[in-house]
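# Sharing a model prediction with you, sequence too.
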Amino acid sequence: MARSDPLIFAIAGAALAAVATAGAIRAAVGAAPARVDGPLAVETQQIASSVFANANKTAGPSEDGTAVTPIGYRVIPAGDQTRLGHLPLNAALHPDGRYLLVTNNGQGVQSLQLVDTRTNEVVQTLSYPSPESLYIGLAWSPDGKTAYASAAANSKIRVLSFADGRLTEGDPIKLPTKAPDGKAVTLFPAGLAITPDGKKLVVADQLGNAVTVAGTAGGQVQTVATGHRPMWVTLSKDGRTAYVSNQGADTVNIVDVAGSAPQVTGQIKVGLHPNKSVLSTDGRRLYVANGDADSVSEVDLATKSVTRNFSMSPPKKALIGSNPTGVALDGAGKRLFVTNSGNNTVSVVDLTRGKVLGQIPTGWYPSAVIWHNGRLLITNAKGLGAGPNNGPGYPNPERSGRTSPSQYVGSMIVGTLSSVDVSDSGEQLDAYTRQVERTATPVTRGGDAVVPRKPGDETPIKHVIYIVKENRTYDQVLGSLEKGNGDPSLNLFGDESAPNTRELARRFTTIDNFYAGGEVSANGWNWVAQANSNPYTEQMWPARYSGRKGIYPSENNAPENAAQGPKDSYLWQRFDKAGVSFANFGFYVSRKGNEYHGADPVLDARTDHAFQGDDLACPDSAGTFTPKKSNCLTPRVDRWLKSFRSYEAKGEMPTVQFVRFGNDHTSGTKQGQPTPKAMVADNDYALGRLVDAVSHSKFWKDTVIFVTEDDAQDGPDHVDAHRTPALAISPYTQTGKVDSTFYSMASMVRTIGLFAGIGPLTQFDDSSTPMSASFTDKPNYRTYSVIKPTYPMNSINDPGVLAQTPGGK
């Protein structure tokens, strides 16, 4: 959540070791084989199909060097693998090709790394703990003696001399920190490019909506306003013109950088949210990766128009989700390579024939690609994923000490570098492509008598209530349930503080293999509302959470946050277009005076403006939790109940309701605030009261209540740090059985859509498994009576009173 998530975990200490021997990788959960060779040993990977068909597969890295993402995609990276730092978003090859410079831009300690391209070994790491920063921008001087790196939060460009295979940082190039009117600004430098003579550096100022041209020898620094959220710079061959991708729009700005001051001279319309770009070898064309159009635009620079668009969507997949980020050309300029961060692939495009030749499997979330002497060097921002986070120093809201960076999902994921031979693009590429086809799409279960197979099919469910809570793992709440795959030693919130959540999980379906799509609230809420988290969000949230001046990339109506068109990305927008009735209680709202409003007019029109929005000082329920602010509105569940009683009186209720009960986020050990157990109890009591009301109403017979967390960042889990509680509450789920099918947030979004009668939003919910196995066609109409938590909800944090977590470190 924007409010305080970054403060929950003060990440400190040295960066995790980021050096690996050539061709080897150690996953977060243990050693992996040194490499997967040949055509990926593709034909030996028949395990992929059987693993995907296994309902009990889990997310995270495996000892064989493969992984499953929290959305359920199988990751089997091609080539040799090298462990990097956290969230490598870009790389730049030294002019002589001997070294690759990588920038790691994660939430914890950020770093620059030098990789020897002969051995794929990391030979130097320069660490930058917050508030020092790095970002996407990297550039080498033409003579290779100097490297430049964006330090976004620090309003400067790092200047590093290079000699004898080592980088040494010197005095930076400082960027403006005040606008012409004297107001403070954070330009937040992103992409960099250096002119062929090495005299000027051109910088995309992402949060300043500007471009800066700086003299590399201490000359003038000139800034000009440009498009929305500029992210990347590619220079013309003569270095006189810059082409700047506006990641928050669908344009590339043309900037004259040859004069004494830069000037915007034109604009080219490309696809939605352009990312990196590359110039053709003859300098006549620009290839632009359109992150939320799933395409690459070929731009004729003479006519300033798009001549061709290459689709990055998988075969037979028209929906958005490939999320292309990086582009590179081979030495002859005839093949284009594109990193598809959403599909975990690199597409190979034959520019002569104008067609996509095939796909190369990568690690999770490939972010940049470099061609070098017949090989691709691919940075995978999320590597092989997280795995368990139940080791020493795991997240614990009752502990005032620091969480270990290696146990916090926001900083424990280690990026990787894939080195893949592409000198022969024929038989081997075909083998890679077959591998992608077998593993890129999870096996999808069909519908049953309750969950429709397709939108519009008959179902007894007529109403959906979608409740989203905050930041808990499965083990933290349900680990000691005595059913399902839990670790009792990690259970912090038991029957005293979460009696309703636990009883609902026991009595209805125990769903023990459900994963949040994102690591934190910033990307988690995007998965909640639009079944995707786009490249802008993925690169921006770590800067926000680590105090590096990033902005919160979610829960508002900013166009750059929408993973598709800003008016066509979110569930409520799709419902509105389909004529599906809905009501909103707390999703994507902010306070205006004494009311809460949604920035999106479609959402705001169906928002209860008197429903208390996100504010931890205000209670979810009307228990004995004491508000600490005089301006709190009615407790959230009481306000919802008022609307529900009006639905009962009218005899009709919206098809879908969005309800936010977020106080299980807790305020941690902050003095004077309710204890974590008190806040979880308050939140749990609100949930119980809502279910009680629905189950005793006429709507019970045809309603399902879905409950989950936006993310799982504030707790431990013995399976994977993304695993989180999920509930499906209905007469059609009151079975007491355990459902261990692999589900994700995309599965819940897909299932809600099927009940409401709309199609999938993205590739991710389209290929997810609907939650059919949690339902039965034999309903049990037994009502539910709320359980009041025994833990006192008026308990206030006191260091001498806080309970210790069993198994806590």
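Structure's in. What do you need? Numbers count the residues shown, from 1 in each chain.

# hey, let's count contacts and neighbours off CA atoms from now on
OK.

# Tell me which residue lies farthest from the centre of the chain.
residue 649 (41.5 Å; CA atoms, centre = their mean).

# need the contact list for that one.
Residue 649 makes no contacts at all, as judged by CA atoms under 8 Å, 6 or more residues apart in numbering.

# and it, that one's in a helix?
Yes. The assignment for residue 649 is a helix, going by DSSP: H, G, I helix; E, B strand; the rest coil.

# And here is the other one:
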Amino acid sequence: MKKLFFSMFLVTCAICQSYAQKQVSILEVPGTDKYCIITPHGTSVLPSGRFVTPAGDFVRITHDPFGLSISPDGKKAVTLHNGVITLIDLATMDAVRVPSYDKKIVSPILDGSFLGVAFAPDSKTVYLSGGDDGAIMVYDTEKLQRTDSLSLNGKVGGKDYQDSFTSDLLLNAGNNELLVLDRGNFRLVRFSLATKTITASIPAGRQPFGLSLSPDKKTAFVANVGMYSYPLITGATPQNADSIMISHHPYGNDTKESIEGTVVEGRKIPGVGSPLSPEAMSVFTIDLGANKVINKFKTGYQVGQMIEGAEVVGGASPNSIAVGTQYAYVTNATNDNISIIDYKNNKILGEIPIRVDNRIDHYRGLLPFGICLSKDEKTLYVALLGFNAVAVIDVPSKTTTGLIPTGWGPSRVKLSADEKELYITSCRGFGAGPNGGKGFVRPPQGTYIGDIQLGLFQKLPVPDAHRLAGYTSQVIGNTFLTKKVDIDPKNPLPALPGATATPIKYIVYITKENRTYDEVLGQLKNANGDSTLARFGVHCEYTLPDALRVKLPGLNVAPNHIKAAQQFAFSDNYYCDSDASIHGHHWMLGVIPNEWVEANSNVDKTAKLFSDAPGRRFPGSTGSMDPEDYAERGGLWEAMERSHVNFYNFGEGNETAHNREIWTDTLTGSGHLVMVPMQKALYPRTSHNYAGFNTNIPDQFRMDQFESEFTKMWIRGKQTMPALITMQVPNDHTADPRAKDGYPMKQSYVADNDLAVGRILHFLSRTKYWKNMLVIITEDDPQGGVDHIDAHRSILMMAGPYVKKGYVSHTHANFGAILKTIYNILDVPYVNQYDATGTLLTDFFTDKPDFTPYSFLRSDTRIFDPQKAMARYHNVIDWRKIEKGPDMDDEEHERSERNKDDKN
């Protein structure tokens, strides 16, 4: 601890010295002045501002290849995606997609697939995870047809297992059997191929994910990524489920209530137990001779530990295992390290930290996933999902000897039998690229962001030391660089957290849902937009079908977005790192989606809440974070709490996997039956009277809730507005038209959202806090729209007195850049590598404040009538009151508050 404090003292002194010299070093992504572009045989620019330049030969394949197997004869590879497999000829690198886009080759998989793929000794038969249907598909790769389907359901040892969900699998050829993980029933299944029967069912931990086998075939290893087995409200039945739900999360994670249970709204709520349970985020070793669990290892760092000065709040997420003759090596995604298990002596020997560069090694974000071990057991190859590289690790010295460049989001890595070649899969390859606009040609997979961005399969020679050194430099240069910047005490955005004083004391961070740049702001001048895609702008009737074009002349869908962008500042080079909401609400709140989030979000799955299979109440939220998802140090919430910076949340974090969303769920937007904890830091600081995601509730209802609560607490109340407010305004997500409720078109939801954004700025700019405020407006993901630059390009607007007026930023930005902005202003240390290397957005700001308030524009009632939308709540909108804004305190009170602020 003394060493840690001394190191921190030296760093502080060094920073102070740099400030005195009027210059400081910061880290940024290399693409700060570039727009996203795909250049397969050159340098591609990702939404993060990072570059990718994959090594070796490659072929683009379907997105998200989470399973990989190489045939015993070394001639072909099979990658497994959700409902898709790709057959790759390793000599020619030709790829065949199954099913083919023309449907002539049909899929062998019925209901999605998850992780597991293994070749038979004949090198033509493969066994595939059937995922949701709880089966193993047997497929002939030469005849391109399914030959069998083997179910995991049925009785074993007197117990009837149903609702199985096939996860990872491997072939134990000596026994002519398959070892299969069933994430539905939390077990390992032994399946005899000779008799086509289940010979054993052995308990595993929660959400079994990764599977491996010792060289002597006597010990199986199961990596469990689940934290809890999520219970229902006590007494819940299919008949009373709708009436027994509670209106919000039941408790904060790792609290007395979450461990032991509690009572909420008169309902008895079971606890989920301790995050340190042996079944939670652990590795089970199983004796295949006795069909018994030998040991339950808790790998990586544990919740509650103090690591490098911060309390661990997220589990290690052990996910993949490579096994040698004495030791097993386990990738802990959250901790950026590898645990060493001496399975012969049943003990953990410690961890191998993955070190890539001393400038960022103290941050997390590598996310080690797939792993393989050389035959001499001296070298590990590890796919770094968060770093676009494969790490090469020397086992005897426990050091990272180099990095190999991959595509975006590497998932699996394998060695050829002769160990001369490496095979690597990446989830998102070169990124998405444009999915609309002039000259765009629709590809066979479609234009949805999750489909248009293809994965990648790489083949390359195992690099020698010289080649590896070159690769390593390439990876680092692709990812971040050090930049010397002048300390500008006048700019309201400090170059580093707390580096200079700033007049900005309050930040309101607003997220909306699913829109791209072009479809909302594409018609704005002096910016890189395509007006032909601006279906949600103003005077945008030209984007409507012919039948509506004449009917709705001069249609205005988002006049407040256009007005606010022109009055304040916006970016035409901003990208969501996310593809969909499940990723977006992680990224925007400073938590990089781990391997569980990525894989689980890309598989078809059916919830069965009253099943005896606990895994059917799976975690997998879209608008909140589950305990399986937490980062080691958490994200934005935990960073604020550690630095004693006050915050409050409206709407984020309410949407769990199995929640109800109907128009009467107005308190938080949700009804909850399956009990899932909320982040401990967030739970006491989130509103239970503001509706999160639920498109059945008008955004105008949310505005009434927000204005009422804000006024009560921070205008009329004794409390001061928190330094950070997070806020979700989700209806631009759109939904099916509901004319009777005031939504005759999909555009109606965007118009509702636009009016809400206008009202927020109108309200805030008339409060006493406006003079020291920054408002950041963005989207959680861009999946609902099209864009001529990149399908990830989205909306970033900033507003406030110290934001430049009428400004268009062409500087690259993403969630990392937004979070860096927040952390720098509020003097909060960065949490992960994406924060630390995010673009510094000083160009948005000015030292010459303009306190002019914003005045909202009413909606075009032809497509959205707010009064009609609010009628079912018997609420009459008082426009005069809304236009007047909040009641201000008297002059004497304002003067007193101003004096307090000056002293602080």
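Arrived safely. This is a predicted model, so every value here is computed, not measured.

# And for the equivalent of residue 149 of structure 1 over in structure 2, the neighbour number?
Taking TM-score structural alignment, the alignment pairs residue 149 of structure 1 with residue 128 from structure 2. Residues contacting residue 128 of structure 2 under the criterion other CA atoms under 10 Å number 30.

# Surely residue 128 of structure 2 touches residue 136?
Yes. Counting by CA atoms under 8 Å, residue 136 is a contact partner of residue 128 of structure 2 at 5.6 Å.

# secondary structure element for the match of residue 149 of structure 1?
strand 125-129 (DSSP states H and E).

# where does that strand sit relative to the chain's centre, distance-wise?
Relative to its chain's centre, strand 125-129 of structure 2 lies at 29 Å (CA atoms, centre = their mean, to the nearest Å).

# which helices and strands sit right next to that strand?
With contacts taken as 3 or more CA pairs under 8 Å, 6 or more residues apart in numbering; DSSP states H and E, strand 125-129 of structure 2 sits against strand 117-119, strand 135-140, strand 166-172.

# Please tabulate those strands in TSV and include mean neighbour count and distance to residue 24 of structure 2 as additional columns.
Output for these, formatted as TSV (neighbours: other CA atoms under 10 Å; distance: least, CA to CA, whole Å):
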stretch	mean neighbour count	distance to residue 24 of structure 2
strand 117-119	26	50
strand 135-140	23	57
strand 166-172	25	48
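
# okay, those in a markdown table with distance to residue 179 of structure 2 next?
Formatted as a markdown table, those follow (distance: least, CA to CA, whole Å):
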| stretch | distance to residue 179 of structure 2 |
| --- | --- |
| strand 117-119 | 10 |
| strand 135-140 | 11 |
| strand 166-172 | 5 |
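
# And the residue nearest the centre of structure 2, how close does it get to residue 65 of structure 2?
Closest to where the C-alpha atoms of structure 2 average out (CA atoms, centre = their mean) is residue 583, at 2.7 Å. Distance from residue 583 of structure 2 to residue 65 of structure 2, counting by CA to CA, to the nearest Å: 17 Å.

# try residue 697 of structure 2
On the measure of CA to CA, residue 697 of structure 2 and residue 65 of structure 2 end up 37 Å apart.

# which one of those two has more residues nearby?
residue 65 (30 against 23).

# right, and the more buried one touches residue 78 too?
No. Counting by CA under 8 Å, residue 65 of structure 2 stays clear of residue 78, with 9.5 Å between them.

# about what we covered before: show me what the residue nearest to the centre of structure 2 aligns to in structure 1.
Per TM-score structural alignment, residue 583 of structure 2 is aligned with residue 523.

# what residues does stretch 12-24 of structure 2 touch?
Contacts of stretch 12-24 of structure 2 (CA under 8 Å, 6+ apart): 484, 485, 486, 487, 488, 495, 499.

# So which bit of structure 1 is it matched to?
So stretch 12-24 of structure 2 sits over no part of structure 1, by TM-score structural alignment.

# In that stretch, which residues are buried?
Neighbour-count burial for stretch 12-24 of structure 2 flags 15, 18, 19, 23, 24 (criterion: 16 or more other CA atoms under 10 Å).

# Check stretch 460-473 of structure 2 too.
460, 462, 463, 468, 471, 472.

# With stretch 376-394 of structure 1 instead?
Under the neighbour-count criterion of 16+ other CA under 10 Å, stretch 376-394 of structure 1 has 376-391, 393-394 buried.

# Next step: those restricted to helices.
Assigned to helices by DSSP state H, none of the buried residues of stretch 376-394 of structure 1 qualify.

# can you pull out the strands in the stretch 201-350 of structure 1?
For the stretch 201-350 of structure 1, applying DSSP state E, counting those that start in this stretch gives strands covering 210-215, 221-225, 230-235, 241-246, 251-256, 263-269, 274-279, 285-290, 295-300, 305-311, 324-329, 335-340, 345-350.

# ditto for the stretch 501-650 of structure 1
Counting by DSSP E, counting those that start in this stretch, the strands of the stretch 501-650 of structure 1 are 510-511, 514-515, 582-585, 589-592, 595-598.

# list the helices and strands the fourth one packs on?
Spelled out, that is strand 589-592 of structure 1. Counting by 3+ CA pairs under 8 Å, 6+ apart, strand 589-592 of structure 1 packs on strand 595-598.
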